[in-house]
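Undergrad: Sequence first, then the predicted structure:
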Amino acid sequence: MYRHLAAILLAASMSTAQTPRSTTALHYPTPHTVPQVDDYFGTKVSDPYRWMEDLDSPETKTWVDAENEVTAAYFKPLTFRDGIHKRMMDLANYERFSMPQKRGSRYFYSRNSGLQNQAVVYWTEGLTGEPRELIDPNTYLADGTMAINSLSITHDGRFAAIALSEAGSDWQKIIVRDVTTGKDLPDVIQWTKFGGAAWLLDGSGFYYSGYDAPPDGDVLKAANFSMKVFFHKLGTPQKNDPVIFERPDNKEIYIFGGVTDDGKYLLITQQQGTSPNNELAVLDLTDPHAKVQRLISNADATYSPIGNDGSHIWLYTTLNASNGKVIAIDLKQPEREHWTTVIPEAKSKLDSVSLVHRTLIAEYLQDAHTQVELFDEKGKHVHTLALPGVGTAAGFGGERDDEETFYSFANFTTPNVIFRLDMKTLQSSVYREPKVAFDRTQYESKEVFVTSKDGTKVPVFLTYKKGLKLDGNNPTLLYAYGGFNVSLTPYFSATLIPWLERGGVYALACLRGGGEYGEAWHQAGMKLNKQNVFDDFIASGEWLIANKYTSSKKLAIRGESNGGLLMGAMITQRPDLFGAVAAGVGVMDMLRFDKFTVGWGWKADYGSPSENEAEFHAIYKYSPLHNLKSGTKYPSTLIFTADHDDRVFPAHSFKFAAQMQKDQAGPAPVLIRIETRAGHGGGMPLSKRLDVEADIQAFFLRELGVE
């Protein structure tokens, strides 16, 4: 649940002429129920499909097979689906690169030639050197489901620690490759999640975060507790890796370590689940006898390391600053009374900060789009970076003494362009620019502000073809997330172009619970305030209809993960407002989300349904599974999940689909699509992504009557 999946809507052809929905009768399976009843603070709650939580049972497998047959039968007569898929393939077939990362004299980057399932990592000697392949994950598995989660290079560019995951699982293994020879060392690290390797300055070993091995048979289901930071010395077996830091006092802590650029310190962050607040510890790596010291032991704010000059450390923090600020701490005098503010809080959210060429590069979000300001190390403003337009800039990585950095810029009509910023002259130059065959001048984007139920102004980005008629008849997709401090900002997707070409409107809503306006905005959509998120989304849909962009029968909505929960809440709270819904990998059983894999970490955002009575009542009131009602006419719904999703357990979608199919009183279809050898979305091969998108697109076209 760390990052939302970008909303991608793909189309081959579209018109605004009405066509009837499919009248083919759908015969859903009739799964058996069990008399499971749980007691939450005196409230009895039935869970008739509890057995679906056993993913490997014959009963569950039989039900999954039957549901897939129903879904396949729905799509079979939709002959236009193949045309959609072909169009998507054509549009996705363009060369794209990541920003280069410099280590020593070498630069590392990834490249996808167009239709490769996974990007290939290359390196060059110098910025303009001949590319040499470091690793091609496409060669590992025929179905393209081996993905690179992270890449950590030694300071001199000699070794690469590569975190790999299979079939979309969050579990990853770390291998070590000699960059020059391309050969792997015998070192292999298992049972890690979310983090990569943090190398010592001399490249003799690295720190990593890991777990104890899960029980056999429950690798994708068992709850993962008690993360630890280990040290691995090259040439030794993992079983000998010592634990450097752990928190036996709290098993629900995420712990990650990072080595400062000068190699002097290991900085260890500790956060309660997905809370943005954290504690901070430090280990002096120049002293072989040093022990880890608790630097900040109260997780009352975010404390994110930026860089250091010896014992002088710059941190990003939200301490007494909802929008964020930069402070400095001297490890020789670490007490709070000695902390100093370097960059004070501004009216816009300070989204991230890096330190390059002894310059603090601050990325702000102004109404959910980027502005970049440069400061010297004492906080004096020195430059405003001119961006190509309203959009999203990201990157700005590097070390304190580097003389260059790279960043990307994109928006809804601008492909992801990579720039090189000369830190001495502060001049930007285009380094990589993708070639996508479309005329961006035909489209326009604008930002509007929608008034939510309580009067809060909610930003919504709209993109459409110029000359759009506001007649209430435009097919429209509304996408949102609304949680976990995640900011939704403008982005580019080549596969969105056909939707726009055929007169479709794309709307991206920035709801409370996200991070667009700082921590106060986040808190306004979490725990007891979660209903604000749903109210914001409903207001966005109503605004689109009231302003004649679309109508209920032409309005499709989509969300994944926490956004899938949002879709479930929309289905149960306002089934009349939307024509079609695509709910992906959603958290639908909000009373049991904390029972599987890393779900316990989400209590920081959702609250605890089994430990806090007030939070239980708030959650129970909106939990999608528990608010379905028999005899209700629900909108056309496509639920999609994956068999290897070990972030949001697939049973969330299974139980919701079974109950919704049972309760549906209207003619609209309720389908579930279960992808094989895939997970929460990260690392999914391009071929599978396009298959999913083609199905969702065909579903929307059919159900909105615009095929």
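TA: Arrived safely. Residues are numbered from 1 along each chain as shown.

Undergrad: from here on, contacts and neighbour counts on C-alpha atoms
TA: Will do.

Undergrad: Tell me where the protein has helices.
TA: Using DSSP state H, the helices of the chain run over residues 58-75, 80-92, 497-501, 519-523, 531-546, 562-573, 603-606, 613-622, 651-663, 686-704.

Undergrad: let's bring in a second one:
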Amino acid sequence: MRLTLLAVLLMSAPAAAAPITYPATATVAQTDIQHGVPVADPYRWLENDVRTDPKVAAWVAAQNTATDAFLATLPGREKIRARLTQLWNYERFGVPRLRGTTQFYTRNSGLQNQAVLYVEQPGTPARILLDPNPWAKDGATALAEWEPSEDGKCLAYAVQDGGTDWRTIKVRDVATGTDLTDTIEWAKFTGIAWTRDGGGFYYSRFAAPAPGEKFQSTNLNQHLMFHRLGTAQAADTLVYATPDRPKLGHGAQVTDDGRWLIITSSAGTDARYEVTIADLARAEKPRTLIPGLDHSWNLAGTRGTTLYFVTDKDAPRYRLVAVDALTAKLTEVIPQGPATITGAAMSGNRFIIETLSDAKSVVDVHDLTGKLAGTVPLPGIGSASGFEGGDTPLTYFAFSSFATPATIWSYDSATNKAAVIRTPKVDFDPADYTVSQVFFTSKDGTKVPMFISHKKSLDLTKTHPTLLYGYGGFNVSLPPGFSASRLAWMEMGGIFVQANLRGGGEYGAEWHDAGRLAKKQNVFDDFTGAAEALIAKGLTTPQQLAIQGGSNGGLLVGAAVNQRPDLFAAALPAVGVMDMLRFNRFTAGRYWVDDYGDPANAADFKTLLAYSPYHNIRSGTDYPAILVTTADTDDRVVPGHSFKYTAALQAAKLGDKPHFIRIETRAGHGSGKPTDKIIAEAADLWAFAGHFTGLTK
């Protein structure tokens, strides 16, 4: 008989009456004067690297011990973990990449900690090309970026250890399945771009950090390099760098015809690029094609000397343009429409244009003149992704929704025919769930959408425990997507809600701009507006509402709790940016000034101080239960953010609900996390949030 959480979870009372005792956290007399304002930072020492500071390591151990002890008291926790294990145990496929007639794709049989890379050719069974699961006993060493050469004979792949953003790149012979001698170190925030002849590839790297600074030092002066197969990394060629502008990062693409090297450079994460090109056929040195960092430019394809880009120049919802590689003359091909263009690829003699229409995927096909030639048949409300470009009309994509795991489709752009090629088999019936979209009015009158998903059988005349998720930043869109963990929450009888807040990219550049810099407060207002709308609709109550977000979304949760602690029963901020006055001093933090502003600027400082989660905890006010999550190897948002925030929560008088932190070991910002760690963390989160929202049937 299939195990269901509705049947097995036990009723439980709120937290124990006895006061919660947290591990002691030392303070230091640290006060900075910033723009004439004294700013106390008594937990500055918790910024130190847990690997090199024994005091921080001891604090982490004590916090985990306290958190584990509390979580162990929660009824239903182990049953949640058991059901999550069942739900995660399904076959998962990645979108194939086609090189000649060879497919390269990832597959996870179910509970493998890491997905395995396969190759498959017509008439022959698929075979394993690369299995990262034996790389580490704890499963925490992962296959990260990978790219086959154009002829399909070699695979360049990146190894990610313990969740770090640092990469080691290696090369595997596809026919034999053995590695070549090539090894690249200190790659980070990199792609892999092969030359057409397969003789080598472009990648991005930083200088090796000083001893002890690997996980904290600021990433500056990225270099674009070329590696020729069969040579040592020391012989790699510097292709492009901007030492006079060390904050620029550089990525490379080689066009499908092999002629053009396209270098996009940006100073932050808001996708405003400078475009530099080189004619590889003529061994041309890189030259600037589009100067400045004013607009987004994403390559869609090329024909001869014509380069096609998706851009927000004069089009906040984006358009497709042709740029002459010799003269830089720009011509519009597909104008801005009511939907937001999120991606484009040239497949054969067609453009595949991915768009979001009210945060839902719609994919159109146009001929090379820009004329609409059809719409890709998608199976419903959800998210479509993939559509790698190439010389042939055959491509692949994945489709998913909140209760629909990713199904892999083939698509022929010449005939507009799509067909399912791989379908996961799951331990639930997607037909038991429903997804709807509603709009609510935010504080300033803006209409904001959110998706609401739950079991069809749920009695909506009553209120229910609800999990509200948001992000709201960096032009990141949140279309519908599948998560086995969220499915478990809904199977338990909860409602899952995903809000499409300003700061994201759902409605283009204007939507993004309305939620960044001095307008960041709009994001928090949208999030609390979503909560209030759910309560007003009678779906939930403040005593049944939990909120969740990660990274920039962790910041969102921290700020929302400070501003409206009365509105939530539980909060789950993950790997959050919590100290808005020092975020740019570590690793990738300096990229984020595009969205947040620079603390060194007086006006930005005032805005940041007003909402910084660490600095605005309201002692003397009842707060919701909070379970902070982070990881010791997170070198994207260093864990010191969450450490300091948690210490401040525990020191303040915030009522009788607990404020704990869960610190994962050998894990990072999220990518590469092994399946067993994902399941264990989700079980803890749902047990915690369910306990304080009443989802304990």
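TA: All right, it came through fine. Not measured: the values here are computed from a predicted model.

Undergrad: circling back: out of the helices of structure 1, which gets nearest to S110 of structure 1?
TA: Among these, the nearest to S110 of structure 1 by C-alpha to C-alpha is helix 686-704 (15.0 Å).

Undergrad: Tell me the residues of structure 2 aligned with that closest one.
TA: Per TM-score structural alignment, the counterpart of helix 686-704 of structure 1 in structure 2 is residues 675-693.

Undergrad: What distance do you get for the aligned residue in structure 1 for G343 of structure 2 to D401 of structure 1?
TA: Aligned by TM-score structural alignment, G343 of structure 2 pairs with S352 of structure 1. Remark: distance between S352 of structure 1 and D401 of structure 1 (C-alpha to C-alpha, to the nearest Å) = 19 Å.

Undergrad: Likewise for E363 of structure 1?
TA: Separation of E363 of structure 1 from D401 of structure 1 (C-alpha to C-alpha): 20 Å.

Undergrad: Go ahead and confirm S452 of structure 1 touches P459.
TA: No. Checked against C-alpha atoms under 8 Å, the pair S452 of structure 1 and P459 is beyond contact range at 10.3 Å.

Undergrad: and L468 of structure 2, what is it in contact with?
TA: 496-499, 531, 545-548 (C-alpha atoms under 8 Å, 6 or more residues apart in numbering).

Undergrad: what do we get in structure 1 for it?
TA: L468 of structure 2 maps onto L478 in structure 1, with residues paired by TM-score structural alignment.

Undergrad: hmm, back to that, of E363 and D401 of structure 1, who's got more company?
TA: Looking at E363 of structure 1 and D401 with other C-alpha atoms under 10 Å, you find the greater number of neighbours at E363, namely 25 against 13.

Undergrad: and the more buried one, what does it touch?
TA: In this structure, E363 of structure 1 makes contact with 350-353, 370-373, 393-394, judged by C-alpha under 8 Å, 6+ apart.

Undergrad: Check the alignment and tell me where it lands in structure 2.
TA: Matched by TM-score structural alignment, E363 of structure 1 corresponds to E354 in structure 2.

Undergrad: for A437 of structure 1, same thing?
TA: Matched to structure 2 by TM-score structural alignment, A437 of structure 1 sits across from D427.

Undergrad: Distance of the spatially closest residue to that match that is not a sequence neighbour relative to I535 of structure 2?
TA: Excluding the flanking residues, the one nearest D427 of structure 2 by C-alpha to C-alpha, 6 or more residues apart in numbering is L87, at 6.0 Å. Going from L87 of structure 2 to I535 of structure 2 by C-alpha to C-alpha gives 30 Å.

Undergrad: Sounds good, over and out.
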